[in-house]
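**Q** Just a sequence and a predicted model for now, questions to come.
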Amino acid sequence: MRFPEALRALNSRNYRLFFTAQMISMTGLWMYRVAIGWLVFRLTDSNSALGLMDFVASLPVFFLSPFAGAVIERLDLRKLVFRTQTGCMCIAFAFAFLTFTDLITYKIILALVLTRGLLDAFEMPARYSLVSYMVDRREDIGNAVALNSTLFNTARMIGPTVGGFVIHAFGEAFCFFSNSFCYLSTLLALKKMRLSRPPIGKTGGRSRPLHDMIDGLHIASDFAPYRYFLLLITATGFFAFPSITLMPAMAKSVLNGTSQTLGFLLMGVAIGALAGSLLMASRKNVARHSWWCTRTCVGFGAAVILFSLSRNIWLSVALAAPVGFCLVTCTIACNTLLQTMTAPESRSRIMALYTLANIGIPPFGSMLAGKFGDLTNTGWALFACGIFCTLFSVYFLRKIDRINGEVTAALKRQGAI
C-alpha cells in the first residue's frame, strides 16, 4: 500500500519497521521518565534534586557528544544503536529491581542515570543519523524526522498519563519493568532491517576522532546557519526546557496534586507537542522550516511564562499544551534543517552538536532553575526561565532572518529543495 503525502516516509520498509517498533518503545520510555521524576521527588522532596539528576544524566552528553559524533561516523550506525539500546534496557531493569526491593537510593539513581547518559552520548546522534539511511528518498528525511517526533509525542501523551496511574496503583517499579521490556521491539526491528548500503558516514582514510571532532567544530562555527541554529536551540534548551524537568515539583508543591496531576500536566504538554509534530509532518518541503524554528522558540518562552503563573490544575493542563507545541515544533524544524543542509560525511558530527545543544545543555538550566525554585518557589523559577528564553530567542530570530539566503543555498546544494 502507498501512504498519503503526510506519511510518505512510511513507504520505506526499513523506516516503517523502525516506526512501528518505536510505538512500543517510546511509550515505555515516557513511563520511565515520569516514574524517575516522581521517585526522586518522593525520596527527596527537593527541586534541586530533580535538577541535579537531570544535570548528572546530561554530563556525558555534554562532554562526549562532539567526540562521539566524530567516532560514530566510521561505525555501523545500526549495530551501534542496537548495542546502546540493549544497555539502556539493562539499566531500566536495574531500576525496576532496586525500586521493587526498596534498595533504591538517590545516590544509586544518580549512578544509574550517569551510566545511561554515557550510552545516550553515542546512541542519540547515531539514531538521528540512521534515519537518513532508513528512507528510500532523500526528500523524505524531513517527513521521517517529523513522524519520529509525532510518535515521540503521541507516546508522551499516553506514557505519562498511564505512568501516573500505574505509579498511583502499583508504584514506580512497574513502570521501570515495562520500559525494560519495551526495548525489545526496537532491537527486533533493527535486526530485521535490510539496508542497501552499510550506514557508515566515512569509509576512507585513517580514523582520527580528535582531529575529526575539531574539524566538526570548525564546520559548525564557520557556517553561519549551523552556528545560529545551534546557539538558538542551546539558549532555548537552557532557559525553557526546565519547565519539563520541574513538572513533578509544579504538580506537587505548586498545584498541591499527586502523581495523577503530573500525568495530566504531561498529557497537556503531549497534546500540544503532537499538534506541532503533525503540523511539521504535513510540510511538503523544508523551505519554511527556518521561519517555524525561530518563531516557535520565541513562543516557547512566552508559553512557559503563562504556564508559570497558573495556580489551577486544569488551567495549567491547558497552558501546558502551547509549551509542548512550541518545544516540539522548534526542535523538529532545527533537527530537519541541520540534517538536510549537511553532507553525509559530516552529518554525524553536526547531529552530535545538536544533541549537545538539545540534551546536554538544558540540564544546566534545570539545575539552576531547581536551585532558584528552592530559594523562592517553582512558579517564579519558571517565570524567570520564560523571560530569558523569550529575550534570547528574539535576538537569534533577527540574526537568522538576515541569513535566510545562506540557509536556502545550503538546502539546494544537498537537493533538499
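**A** Perfect, thanks for sending it.
**Q** From here on, just use CA atoms for contacts and neighbour counts.
**A** Will do.
**Q** separation between Ala369 and Lys284?
**A** 38 Å (C-alpha to C-alpha, to the nearest Å).
**Q** Structure two is appended below for comparative analysis:
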Amino acid sequence: MTRTEGTRRPSSFASLRIRNYRLFSLGQSTSVVGNWMQNIAVGWLTLQLTDSGTLLGVVTGARYLPVLLLGAWGGLVVDRHDCRRLLLLTQVCFALLAALLTLLSWARLLTLPLLVGVVLLVGLTNVFDGPARQSLISELVDQEHLANAVAVNSTLINAAKLLGPGIAGVVIAAMGVTPCFAVDTLSFLAVIASLLALRTSEMHPAEREVRARGQIRAGIDYILRTPALLQPMVMVYVTGILTWEFPVSLPLLTTSVFHTDADGYGAAMAAMGVGAVLGGFAAVRRTRLTHRTLPVSALIWGALISAAALAPNLYTALAVLVFVGAGSITFNSSAKTLIQLGAVPQMRGRVISIWSIGWLGGTVIGAPLVGAVGASWGARSALLVGGLAAAAAGMLPILLSVSGFAERRGRSAP
C-alpha cells in the first residue's frame, strides 16, 4: 500500500515555499551574522576597557534595559501599526547606530560611557523591532504554516549565529573590533531590501488595534487569565533572567578558567551555534507540541548547562556546549511557538513584547547578577546558576502536573 498525498509528511521547511517568508528569512539571517559579530565585539571591547565581569554584565544589560522598561508599550505600538513599515524604520535606526560604532571605534574614541550610550539606543530600537519582527511572521504565512515558520526562522537565525561569533573571533584577533561593527552596518541593508521586496498583496495582515485606554493592562490581564500563555511565559522569565546570560558567563569561563583569548570565546559561541542548528532541524520536523514539551526541554537544557559549567577543560566544554545550543533552540522555539499560537492576532504584539521583557529585558537584572556571581564565586558559578535555574523552571511544572494527576486519580478512586 503506497502513501497518498493526504498522508504524506509535510516538508520540514514547508514555510520557505512562501515567497514573502523566504525573502524575510534570508534578510533576517544575513543581518544576524552582522549583529552577532557586533555582540561579540562589544563584549570583548568591554573586557578590554574594564577587565571586569560585573561591568561586562552592566553593558550587556544596558542593551535590554529599554525592553524591560518600555517593552509592553512597544508591543502596543506594534498592535496599532503596520509591522512592515515599522520594521523598515527600525532597520534604518540599527544601521545608523552600527555606523556610529564603526566610526567611533575607528577613531579610537569609543570609551565605556559612549559604548553604553550607543548600546542603550540599540535597545530602545529593539523595543519596537522585536515584537514587530515576530508579529510579521504571522502575516507572511497562513495559520497552517505558522508553527513551521517560527521553527524555521529560529533555525536559520541560529545558523547565522554559528557564522557570526566564529568570524568575529578571527576578525578581532587579526584586525580588532572595528571591522565587526562595519560588517554589522552593511548587514542591515539585506533586511531593508527584503522588506521592500515583499508583496503586500500576498500577506495576511492582522486587524490593527484601535487606540483606547488601558490596552497595556488588557494585554497583561489576557496573559494572566490564559493558562496556555501563562505557563510558558513564567518559564521564559526565569530562564531569561538567569539562564540566557551566555554573553556574560561564557567570556568569563573561557578567559578566567581556560585562559584563552577572543578566539576561545568565539569557539564557545560557535559550538552553541552548531548545536542550535542541529536542534533547529529537529524542531522543524516536529509536527506538534504537548503541554510537557517545554518543561522537559527546560529540564534537559539546565542539566546540559550545568555539565558545561563543570567541564574539566576547554575541549570538553565545547563538546557539551554543542548540546547546550541544541537545548536552547528546542526551548526557545517551543516557547515562541506556544505563545504565537496561543495569542489572538489583536493581542499578538503585546504578548510577544511581554515575552521579550522576560527573555531579553530580564538580562538587565540577570546579566549584572550573573557577572557578580562569577566575580565573587568564580566563572563556573556564573554558568552553573543558569543551568540550575533552567532545570528548576522545567521541574516545577512537571511536579505540579504529576501532583495534579495523582490528586484527580485519588478523587476518582472508590
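**A** In hand now; what should we look at? Computed from a predicted model, the values in this text were never measured in an experiment.
**Q** care to give me the TM-score?
**A** Superposed pair, TM-score by TM-score structural alignment, normalised by the length of the second structure: 0.91. Supporting alignment: 397 aligned residues with a C-alpha RMSD of 2.0 Å.
**Q** coming back round to it: neighbour count: Ala369 and Lys284 of the first structure, which is higher?
**A** Ala369 (30 against 16; other C-alpha atoms under 10 Å).
**Q** Tell me the spacing between the residue mapped onto the more buried one from the second structure and Lys161 of the second structure.
**A** Matched to the second structure by TM-score structural alignment, Ala369 of the first structure sits across from Val370. As for Val370 of the second structure, its distance to Lys161 of the second structure is 22 Å (criterion: C-alpha to C-alpha).
**Q** go on, Gln91 of the second structure?
**A** Gln91 of the second structure is 18 Å from Lys161 of the second structure, by C-alpha to C-alpha.
**Q** quick revisit: ok, the match of Ala369 of the first structure - contacts?
**A** In this structure, Val370 of the second structure makes contact with Gly57, Leu242, Glu245, Val248, Ser249, Ala382, Leu383, Val385, judged by C-alpha atoms under 8 Å, 6 or more residues apart in numbering.
**Q** What residue in the first structure is paired with the second one?
**A** Spelled out, that is Leu242 of the second structure. Matched to the first structure by TM-score structural alignment, Leu242 of the second structure sits across from Phe239.
**Q** cool, the first one as well?
**A** Alignment note (TM-score structural alignment): Gly57 of the second structure maps to Gly51 of the first structure.
**Q** Which secondary structure state is assigned to its match?
**A** Following DSSP: H, G, I helix; E, B strand; the rest coil, Gly51 of the first structure is assigned to helix.
**Q** I'd guessed it sits against Thr245; true?
**A** Yes: with contact defined as C-alpha atoms under 8 Å, Gly51 of the first structure and Thr245 form a contacting pair (7.0 Å).
**Q** hang on, the earlier thing: tell me how far the residue nearest to the match of Gly57 of the second structure when sequence neighbours are not counted lies from Leu210 of the first structure.
**A** Nearest in space to Gly51 of the first structure, with sequence neighbours left out and distances taken as C-alpha to C-alpha, 6 or more residues apart in numbering, is Met367 at 3.9 Å. Between Met367 of the first structure and Leu210 of the first structure the computed distance is 30 Å (C-alpha to C-alpha).
**Q** same question, Ala155 of the first structure
**A** For Ala155 of the first structure relative to Leu210 of the first structure (C-alpha to C-alpha), the value is 37 Å.
**Q** Neighbour count: the two, which is higher?
**A** Ala155 (25 against 14).
**Q** thought that one was touching Arg33?
**A** No: judged on C-alpha under 8 Å, Ala155 of the first structure makes no contact with Arg33 at a distance of 11.5 Å.
**Q** so stretch 190-199 of the second structure matches what in the first structure?
**A** With TM-score structural alignment as the criterion, stretch 190-199 of the second structure aligns to 185-194.
**Q** Isn't Gly240 of the second structure up against Trp355?
**A** No: with contacts counted by C-alpha under 8 Å, Gly240 of the second structure stays clear of Trp355, the gap being 9.4 Å.
**Q** In the stretch 1-150 of the second structure, mark out all the helices, start to finish.
**A** 19-50, 53-80, 83-106, 112-140, 143-175 (DSSP state H, counting those that start in this stretch).
**Q** The ones you listed: which one's closest to Glu207 of the second structure?
**A** Taking C-alpha to C-alpha, helix 53-80 is the member of the helices of the stretch 1-150 of the second structure nearest to Glu207 of the second structure, at 8.4 Å.
**Q** Packing partners of that closest one?
**A** Packing contacts for helix 53-80 of the second structure, counted by 3 or more C-alpha pairs under 8 Å, 6 or more residues apart in numbering; DSSP states H and E, involve helix 19-50, helix 112-140, helix 215-224, helix 246-252, helix 348-356, helix 363-377.
**Q** Need those helices in JSON lines (columns: distance to Val277 of the second structure).
**A** Formatted as JSON lines, those follow (distance: least, C-alpha to C-alpha, whole Å):
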{"stretch": "helix 19-50", "distance to Val277 of the second structure": "12"}
{"stretch": "helix 112-140", "distance to Val277 of the second structure": "19"}
{"stretch": "helix 215-224", "distance to Val277 of the second structure": "30"}
{"stretch": "helix 246-252", "distance to Val277 of the second structure": "17"}
{"stretch": "helix 348-356", "distance to Val277 of the second structure": "22"}
{"stretch": "helix 363-377", "distance to Val277 of the second structure": "23"}
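**Q** Mind listing the shared neighbours of Gly51 and Thr245 of the first structure?
**A** Joint contacts of Gly51 of the first structure and Thr245 (C-alpha under 8 Å, 6+ apart) are Ser366.
**Q** which of the contacts of Val370 of the second structure map to contacts in the first structure?
**A** By both residues aligned by TM-score structural alignment, their matches' C-alpha atoms under 8 Å, these still in contact after alignment to the first structure are Gly57, Glu245, Ala382, Leu383.
**Q** Grab the nearest non-local neighbour of the second one.
**A** To tie it back to what came earlier, the one meant is Glu245 of the second structure. Spatial nearest neighbour of Glu245 of the second structure, excluding adjacent residues (C-alpha to C-alpha, 6+ apart): Ala367 at 5.9 Å.
**Q** Next: the third one.
**A** Setting aside the residues directly before and after it, Ala382 of the second structure is nearest to Gly374 in space (C-alpha to C-alpha, 6+ apart), at 4.6 Å.
**Q** so that neighbour sits right up against Ser52, yeah?
**A** No: using C-alpha under 8 Å, Gly374 of the second structure is not in contact with Ser52, being 10.1 Å away.
**Q** of those two, who's got more company?
**A** Neighbours were counted for Gly374 of the second structure and for Ser52 using other C-alpha under 10 Å; Gly374 has more, 24 against 16.
**Q** List the residues that contact the more buried one.
**A** Gly53, Ser249, Leu252, Arg380, Ser381, Ala382.
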